[in-house]
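A.B. asks: coords below, sequence missing:
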């Protein structure tokens, strides 16, 4: 009986203790050891430019898609590598509840990436892209689907038209 009381007391005290999260190792550190890339490095968004940022919804939230709308360029992490693509300007009114979609054809990899979701609330950081999915259509027709978290933001707070190419 005495061991049961000690275990019960330990559980009660543990429930009252403030949990301090253990520091997590950076995602890139583990991936560098294996030679595979699991996440994009931090990206900077210059003044006057707008961008889209997407992370995996599962923890740890890996940064896997970055589109600089103003420069018409996207970086995606796929199959252990970073794929950089030019993109066609894709405008969308950021109205809460409206659908969101971006297409990123990658003919050099014989893949088509797409991100779909719903325009969410506007925060101080930008507009959330909710219930978002990253899809990768493979040459065989198979599709990989991954839930993601998204944010669209402009460095100055106002959209800038994409530069002509």
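C.D. replies: Sure thing, it's come through. Everything numeric here is computed off the predicted structure, so don't read it as measured data. Residues are numbered from 1 along each chain as shown.

A.B. asks: from here on, just use CA atoms for contacts and neighbour counts.
C.D. replies: Fine.

A.B. asks: strands of this protein, start to end?
C.D. replies: For the chain, the strands defined by DSSP state E cover 50-56, 63-68, 73-78, 81-86, 99-106, 111-122, 127-137, 143-154.

A.B. asks: include mean neighbour count and distance to residue 9 when you put those strands into a markdown table, please.
C.D. replies: Compiled in a markdown table, those are given as follows (neighbours: other Cα atoms under 10 Å; distance: least, Cα to Cα, whole Å):
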| stretch | mean neighbour count | distance to residue 9 |
| --- | --- | --- |
| strand 50-56 | 22 | 39 |
| strand 63-68 | 23 | 42 |
| strand 73-78 | 18 | 48 |
| strand 81-86 | 16 | 50 |
| strand 99-106 | 18 | 52 |
| strand 111-122 | 19 | 45 |
| strand 127-137 | 21 | 42 |
| strand 143-154 | 19 | 40 |
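
A.B. asks: alongside the first one, take a look at this:
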């Protein structure tokens, strides 16, 4: 009989320990854990030299819907990716553009305007973001539409301060609201 009582006492003690461990495990599971950052061999080699890898400026999201006022024209450019995203918007004669860089919406100031005339825009434009990135927009005009014109082939080139360049193929439209 003494052996059964000892076994029951030991079993009760184990169940108490298990309950304590379960509570502790629940507390740990509910706390957000930081995922370990995996670094490629190339990133590790750069880090060993005291350098950092390039930061990706390719948008993973798009601009929200952009609207035009009456008698206003705009230039809308979408990335040629799957899915395509609105990544550039410019109002005619505004001197600035709204651009998605990485996943941040920035208003960039126009620094150059050249090329051929495309409605109220030029086919080559340069912009400077507040953080110092240079954005070059170049495109080829496409077929005319009622109230606008297509852009079937173009590119948005983003140059970071460190000199890294990213080229994003784009398509779009220039449109005017009556």
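C.D. replies: Looks like it came in fine. Since this is a predicted model, take the numbers as computed values, not measurements.

A.B. asks: want to try CSV for the strands of structure 1, with distance to residue 5 of structure 1 as columns?
C.D. replies: As requested, these are exported to CSV (distance: least, Cα to Cα, whole Å):
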stretch, distance to residue 5 of structure 1
strand 50-56, 43
strand 63-68, 46
strand 73-78, 51
strand 81-86, 53
strand 99-106, 56
strand 111-122, 49
strand 127-137, 46
strand 143-154, 44
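
A.B. asks: between those, which one is nearest to residue 42 of structure 1?
C.D. replies: strand 63-68 (8.3 Å; Cα to Cα).

A.B. asks: equivalent range in structure 2 for that closest one?
C.D. replies: Counting by TM-score structural alignment, strand 63-68 of structure 1 lines up with residues 86-91 of structure 2.

A.B. asks: could you do stretch 129-137 of structure 1 as well?
C.D. replies: Against structure 2, stretch 129-137 of structure 1 falls on residues 151-159 (TM-score structural alignment).

A.B. asks: ok now the matching stretch, how far from the chain's centre?
C.D. replies: 16 Å (Cα atoms, centre = their mean, to the nearest Å).

A.B. asks: mean deviation of it from structure 1?
C.D. replies: Taken over the aligned residues, the distance from stretch 151-159 of structure 2 to structure 1 averages 1.0 Å (mean Cα distance after the TM-score superposition for structure 1).

A.B. asks: isn't residue 102 of structure 2 right next to residue 59, touching?
C.D. replies: Yes. Here residue 102 of structure 2 reaches residue 59: they are 4.4 Å apart, a contact under Cα atoms under 8 Å.

A.B. asks: higher neighbour count, the two?
C.D. replies: residue 59 (19 against 14; other Cα atoms under 10 Å).

A.B. asks: how about the contacts made by the more buried one?
C.D. replies: For residue 59 of structure 2, the contacting residues are 87, 100, 101, 102, 103, by Cα atoms under 8 Å, 6 or more residues apart in numbering.

A.B. asks: please list the residues outside the match of stretch 129-137 of structure 1 that contact it.
C.D. replies: 57, 133-143, 165-174.

A.B. asks: biggest helix in structure 2, by residue count?
C.D. replies: In terms of residue count, the longest helix belonging to structure 2 (DSSP state H) is helix 2-30.
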